[in-house]
Every structure is written in C-alpha cells, then in structure tokens.
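In: all I have is the shape, not the residue letters:
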C-alpha cells in the first residue's frame, strides 16, 4: 500500500510539471508594480486564472518603455494573447501579442 501511495504521489507531482501548452488572452503587466509579486526590480508578469507568474522569454521593455505613463507595464495592466507553459512557478512564454 505504501508503494502504491508513493507511486501515486510521484505521478501527481510529475504531471504538475508537464502541463500542456497554454494559449489564452490574459493580463500582462509589471509583476511588482501591478501584480504585487516579490522580486528586485521590475519584471514582466502574466495573470492566468487569477494567479500571477513572472514571464521568461520576454522582457518588460520588449514592448516599449515600461514606465511610459499611458502604456508602460509599471503603470497599466494590458491584455494580450499568450502562449507558453508554466514551469516551476514561472510562465515560459513562446509568444506574446498585445491587444491594443
């Protein structure tokens, strides 16, 4: 019984780390300034299913000045179509297309 339970736990943990590709419209902004994530400095983040994740693969200034008053991620939350996977509490982005 212990072996079966151990095997079940390992399978659950493994399946959590191998999620399918995510393709959806989501909020994108500065993780620290807008989503209240803890880190040093400003970093791009996405909110999926009411949980924010830092983004790997794209930088906060890849879409313009992060501190621009009207469009900067440190000042506004924008919408975009995102594709990628969640791995170790980060969103590994393969594509981000802002919706303006």
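Out: Perfect, I can see it now. Note that the structure is predicted; figures quoted are calculated from it, not measured.
In: make it CA atoms for all contacts and neighbour counts henceforth
Out: Noted.
In: which parts of the protein are helices?
Out: 2-16 (DSSP state H).
In: which parts of it are strands?
Out: Applying DSSP state E to the chain gives strands spanning 22-30, 44-48, 51-56, 78-87, 90-99.
In: the last one: which residues count as buried?
Out: Counting neighbours by 16 or more other Cα atoms under 10 Å, one finds that the buried residues in strand 90-99 are 91, 92, 93, 96.
In: where's the second one relative to residue 46, distance?
Out: Okay, so that is residue 92. With distances taken as Cα to Cα, to the nearest Å, residue 92 is found 10 Å from residue 46.
In: common neighbours of those two, please.
Out: residue 55 (Cα atoms under 8 Å, 6 or more residues apart in numbering).
In: before we go on, here's another structure to hold up against the first:
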C-alpha cells in the first residue's frame, strides 16, 4: 500500500511540474512601438522569443522605469533580458524578468 501511495504522489508531482516554464535571454520592449503588435490599446510590455513577439503577463511596461525615456525606455529601445515563464494562449506568462546591461 505504501508503494502505491508513493508512486501516486510521484506521478502527481511530475504531472504538476510539467508546466514547461523556461529561463532564457530574449528581446524585451514595447509590443506596439517596437514589435508591431496591435491587439492591445496603448503601450504594453512584450518579449520576442524565436522571432515571435508576445505580450507579457505578470509585469507592466513601467515596472522598469519610464517607458518613454529616450535612452532606456521600452517605447524607444529594444533591450535584452533574462526572462522566466511560459507561453500560454499566445501570451508570455512571466514569473521573473531581469534586464541585462546595455552595451
């Protein structure tokens, strides 16, 4: 009986942890201003993964400073970031975003 319970718990854990969340370096910017996305009004944070842009859920475009700053704002420049999350329903569900230094 203990073996069956242990196997059941193991299978449940494996199935729950299979959310395909990935950590990777991606381009990050304003979806409308820099990635030509048009399914939302106004400026919204987006990432480009494998040449496809996705709006980001979990973070706001102004969470990283003024989006319209001439040198660092996402509506003005495309930056690089280490992003963690998963693509679901054509959106990037982010759990972590770490901007990389600009060169």
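Out: Sure thing, it's come through. All of these numbers come straight from a predicted model, not from anything done at the bench.
In: overlay the chains and give the TM-score.
Out: TM-score for the superposed chains, counting by TM-score structural alignment, normalised by the length of the first structure: 0.81, backed by 83 aligned residues with a Cα RMSD of 1.0 Å.
In: quick check: closest non-adjacent residue to the residue nearest to the spatial centre of the second structure.
Out: For the second structure, residue 94 is the residue whose C-alpha lies nearest the centre (Cα atoms, centre = their mean; 3.9 Å). Distance criterion Cα to Cα, 6 or more residues apart in numbering; nearest residue to residue 94 of the second structure, sequence neighbours excluded, is residue 85 at 4.3 Å.
In: so who does the one you found touch?
Out: Residue 85 of the second structure touches 21, 22, 23, 92, 93, 94, 95, 96, counting by Cα under 8 Å, 6+ apart.
In: again, only this time at 10 Å
Out: 19-24, 56-58, 92-97 (Cα atoms under 10 Å, 6 or more residues apart in numbering).
In: repeat that for residue 37 of the first structure.
Out: Taking Cα under 10 Å, 6+ apart, we find residue 37 of the first structure in contact with 30, 31, 43, 45, 52, 53, 54.
In: got a markdown table for those, with neighbour count too?
Out: Output for the contacts of residue 37 of the first structure, formatted as a markdown table (neighbours: other Cα atoms under 10 Å):
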| residue | neighbour count |
| --- | --- |
| 30 | 27 |
| 31 | 25 |
| 43 | 22 |
| 45 | 26 |
| 52 | 21 |
| 53 | 22 |
| 54 | 24 |
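In: in the second structure, which of those still touch?
Out: With both residues aligned by TM-score structural alignment, their matches' Cα atoms under 10 Å, the contacts of those that the second structure also has are 30, 31, 43, 45, 52, 53, 54.
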